[in-house]
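Trainee: Quick one: sequence plus predicted model below, questions after.
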Amino acid sequence: MERHIPVALAPHRLGLLLVAAAAVLWSTAGYFTRAVPLDIAALLFWRGLFGAITSFVFVLVRERRNTLRAFAAMGRIGLLFCLLSSCGMACFVASLKLTSVAHVSSIYAAVPFAAAGLAWLVMRERVSPAVLAASLLALVGVAVTVAGGMGEGSLLGDVLALAMTLFVAAFMVLRRRFPDVPLVPAACVSALLPALASLPFVSTWPAHGQDIAKLIAFGVSNMGLALVFFTIGAKFIPAAQTALVGALETPLAPLWVWLAFGETPRGPTMLGGAMVLFAVIGPIAWDQWRDAPNRLQKCT
């Protein structure tokens, strides 16, 4: 069946495209947490609620009469995914409220190193020298950001960002290890769990229609579509490469906040973000250049 897939939409490239799209959508989280004046619990509730609705509609359109069966087929691996994803997303939103967007995104950039290590431990999945070098460069970029920009963040926020990074790395390896498990329904459940858990602690509610519109956009794009794209795309590419492409969020997240609110990152943060961006683009460009002769042969 794979020979019928256009070259531009071959599984590996489709995976890269979907994970990159998820990273772009996730990079807007800092903007939304600044744009809507609500507490952490309220943001988790609305983001999770609209994210779950979006994911459910996707599953409903895709499965139709088999929707309930698709949820039942998640199994223990699907439930484990729900747990990892829910904890990671909760840490993500909380860290954005407690520390700077630049710090959160830069610490998250360490996920390639964590995913590569976990993938090797769990599956003995080898990492190419280019990806390994890029992961190390991304890790150095994180160190530069955190060490040089302490005044931007808080210790608790940084710790939550690190916990989120480890949860996401574990999910990437889990997805790669069990590619046939229907995890898109699990994405719906993992979006709903933080919403239900945070509901009793909500102390502020949106006061204006504009805030509600932003919350809908937050949940649909940053939770619903991003998680679906990421879940599908991570099936087709190695865990370390998934993490590298996902690190595109690092330079983008501070950019949106700077454009909207003038939250300017310090010099070390910008340098660390640039290092991470180079670490992401470098291996992809190298692979494209190396595989160019093979693509020409396929075309002829």
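Mentor: Here it is on my side, so go on.

Trainee: use CA for all of it now, contacts and neighbours both
Mentor: OK.

Trainee: Now do stretch 194-208: distance from first to last residue.
Mentor: 23 Å (CA to CA, to the nearest Å).

Trainee: Please identify the buried residues of the top helix by length along the chain?
Mentor: Secondary structure of the chain per DSSP state H: the longest helix is helix 267-299. By neighbour count on 16 or more other CA atoms under 10 Å, the buried set for helix 267-299 is 268-280, 282-284.

Trainee: What residues sit buried inside stretch 143-153?
Mentor: 143, 144, 145, 146, 148, 149, 150, 152, 153.

Trainee: wait, what's in contact with the closest residue to the fourth one other than its chain neighbours?
Mentor: Right, the one you point to is residue 146. Closest residue in space to residue 146, ignoring its immediate chain neighbours: residue 103 at 6.7 Å, by CA to CA, 6 or more residues apart in numbering. Contacts for residue 103 (CA atoms under 8 Å, 6 or more residues apart in numbering) come out as 145, 146, 152, 153, 158, 269.

Trainee: next up, a second structure to put side by side with the first:
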Amino acid sequence: MTDTASPRAALPAVSPREERIGMLLVFLSALMWSFGGTIARFIHVGDSWTVVFWRSLWAVAFLIAFMLWRDGGRGTLKLFRDMGLPGLGVALCFATASTSFVVALAYTTVANILLMQAGVPLLAALLAWVLFRERVSPATWIAIAAVITGVAIMVSESLGGAVSPIGDGLALLIAVMFSVATVITRRFAHVRMVPANCLAALLAGLFAASQASEFAVSGRDMAFLFAFGVLNLGVGLAFFAMGARLVPAAVAALLGTFEPILGPIWVWLVHAEVPSVRTIIGGAVVVTALLVHIGFEFKRQTRPERPGVTGLPSPN
């Protein structure tokens, strides 16, 4: 007789097809998030909290519209009621991470924050294993090590400054919160997390509203803030919420590493900010590791399924 209360039994079983869909959705979330730096370069607003407020507000508007289109009014209300404590946990994690990012930039470098983010797959893998005994394959461990090495190479030129306990502590907090949110989303795969991410954006916006010195922005800036909130944050959160529940937590966090890798590429192409040689070398290491690991996962998933394995409903 199977013990349904055991940590192993609590984890969802998904088919190879559903796992591939999940990987694609998580990658698309990282792709959307990677446009953040490029869009932010177009915004000329003096108070960063004003930017956070409008970005969060537009993200909330998009996510509510998305749920209304997909589930209707009653369905949307039901989603918020049914998300329970897991949804609240994810909301608090993402709200804390997005707010901490803004504050951390005032105390430490983007390089230090990126280096901390490189540890998210490792933290997610350890949390998933300790809490739910979710097995991490040797190939995933190797990919995690390669990603950390590549990001360390990328940011090595910017690590010579004085260490800020506040800034680096907040950067670590961002990584921990994102890891916890990833593990919760995977563990409670039956809970739709789009409303939780909507609540996260709302909480971040409310906090920013309490800190912002002004709310008025130009029409041009508002257009880019719309893109910042809808495309970068809102769509990214929606893709992540739908995809992270279908793949192992370590793999979801690993795919999320595409964000800091693709980000400098878009800034380079759009704003002509040429990355350093170390950034290119480190990025090549990370992308190679991710592509090899993704190829390995797709090869593994093409093997015939074991009899009796059932999957979760499709995220569509």
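Mentor: That came in fine, so what should we check first? Please read all numbers here as calculations on a predicted model, not as lab measurements.

Trainee: Superposing both, give me the TM-score.
Mentor: TM-score of the superposed chains, computed with TM-score structural alignment, normalised by the length of structure 1, equals 0.86; 288 aligned residues with a CA RMSD of 2.5 Å.

Trainee: could the buried residues of stretch 143-153 of structure 1 go into TSV alongside distance to residue 38 of structure 1?
Mentor: Formatted as TSV, the buried residues of stretch 143-153 of structure 1 follow (distance: CA to CA, whole Å):
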residue	distance to residue 38 of structure 1
143	31
144	31
145	28
146	27
148	30
149	26
150	25
152	21
153	20
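
Trainee: What lines up with residue 255 of structure 1 in structure 2?
Mentor: Residue 255 of structure 1 maps onto residue 265 of structure 2 when the alignment is built from TM-score structural alignment.

Trainee: how far away is its match from residue 209 of structure 2?
Mentor: 32 Å.

Trainee: can you check residue 189 of structure 2 too?
Mentor: If you go by CA to CA, the gap between residue 189 of structure 2 and residue 209 of structure 2 works out to 32 Å.

Trainee: Compare those two (neighbour count), which wins?
Mentor: residue 189 (22 against 18; other CA atoms under 10 Å).

Trainee: Residue in structure 1 paired with that one?
Mentor: Per TM-score structural alignment, residue 189 of structure 2 is aligned with residue 179.

Trainee: and residue 152 of structure 2, what pairs with it in structure 1?
Mentor: With TM-score structural alignment as the criterion, residue 152 of structure 2 pairs with residue 143.

Trainee: Packing partners of the helix or strand its match falls within?
Mentor: Remark: residue 143 of structure 1 resides in helix 129-148, with elements defined by DSSP states H and E. Applying 3 or more CA pairs under 8 Å, 6 or more residues apart in numbering; DSSP states H and E, we find helix 129-148 of structure 1 packed against helix 101-108, helix 111-123, helix 239-246, helix 267-299.

Trainee: Residue 20 of structure 1 is nearest to which of these?
Mentor: helix 239-246 (5.8 Å; CA to CA).

Trainee: what's the mean deviation for the helix or strand just after that closest one versus structure 2?
Mentor: Where DSSP H and E defines the elements, the next helix or strand beyond helix 239-246 of structure 1 is helix 249-261. In the superposition with structure 2, the average deviation recorded for helix 249-261 of structure 1 is 1.8 Å (mean CA distance after the TM-score superposition for structure 1).

Trainee: in helix 249-261 of structure 1, what's buried?
Mentor: Buried residues in helix 249-261 of structure 1, defined by neighbour count with 16+ other CA under 10 Å: 249, 250, 251, 252, 253, 254, 255, 256, 257, 258.

Trainee: For the residue nearest to residue 146 of structure 1, give its distance to residue 74 of structure 1.
Mentor: 34 Å.

Trainee: do the same with residue 38 of structure 1
Mentor: Counting by CA to CA, the gap from residue 38 of structure 1 to residue 74 of structure 1 is 33 Å.

Trainee: how deep is the equivalent of residue 227 of structure 1 over in structure 2 tucked in, by neighbour count?
Mentor: In structure 2, residue 227 of structure 1 lines up with residue 237, judged by TM-score structural alignment. Neighbourhood size, residue 237 of structure 2 [other CA under 10 Å]: 29.

Trainee: re earlier: so how far does the helix holding residue 143 of structure 1 sit from its counterpart in structure 2?
Mentor: Counting by mean CA distance after the TM-score superposition for structure 1, helix 129-148 of structure 1 comes out at 1.8 Å.

Trainee: do stretch 40-50 of structure 1 as well
Mentor: Stretch 40-50 of structure 1 sits 0.9 Å off on average (mean CA distance after the TM-score superposition for structure 1).

Trainee: Where in structure 2 does that stretch fall?
Mentor: So stretch 40-50 of structure 1 sits over residues 48-58 in structure 2, by TM-score structural alignment.

Trainee: picking up where we left off before, got the angle between the longest helix of structure 1 and helix 111-123?
Mentor: Relative orientation of helix 267-299 of structure 1 versus helix 111-123 (axes from the mean of the first three to the mean of the last three CA atoms, to 10 degrees): 60 degrees.

Trainee: From the contact counts, what lies against helix 267-299 of structure 1?
Mentor: Against helix 267-299 of structure 1 (3+ CA pairs under 8 Å, 6+ apart) you get helix 101-108, helix 129-148, helix 239-246, helix 249-261.

Trainee: quick check: the strand or helix carrying residue 211 of structure 1 aligns to which part of structure 2?
Mentor: Using DSSP H and E, residue 211 of structure 1 sits within helix 209-217. On the basis of TM-score structural alignment, helix 209-217 of structure 1 is assigned to residues 219-227 in structure 2.

Trainee: ok, now which ones touch residue 88 of structure 1?
Mentor: Residue 88 of structure 1 sits in contact with 163, 164, 165, 167, 168, where contact means CA under 8 Å, 6+ apart.

Trainee: Identify, from those residues, the entry nearest to residue 289 of structure 1.
Mentor: Lowest distance from residue 289 of structure 1 to the contacts of residue 88 of structure 1 (CA to CA) belongs to residue 168, with 29.4 Å.

Trainee: How many neighbouring residues does that closest one have?
Mentor: 25.

Trainee: Quick check: chain neighbours aside, which residue is closest to it?
Mentor: Residue 168 of structure 1 sits nearest to residue 88 (CA to CA, 6+ apart), 6.2 Å away.

Trainee: corresponding residue for that neighbour in structure 2?
Mentor: Aligned partner of residue 88 of structure 1 by TM-score structural alignment: residue 97.

Trainee: ok, the match of residue 152 of structure 2 to residue 114 of structure 1 distance?
Mentor: 14 Å.

Trainee: neighbours around the residue opposite residue 23 of structure 1 in structure 2 once aligned, how many?
Mentor: Using TM-score structural alignment as the criterion, residue 23 of structure 1 maps onto residue 30 of structure 2. Number of residues near residue 30 of structure 2 (other CA under 10 Å) recorded here: 27.

Trainee: Need the residues that contact whatever helix or strand residue 30 of structure 2 lives in.
Mentor: Taking DSSP H and E as the criterion, residue 30 of structure 2 maps to helix 16-34. Here helix 16-34 of structure 2 makes contact (CA under 8 Å, 6+ apart) with 231-233, 235-240, 242-247, 252, 255-263, 266, 298, 301-302, 305, 311-312, 314.
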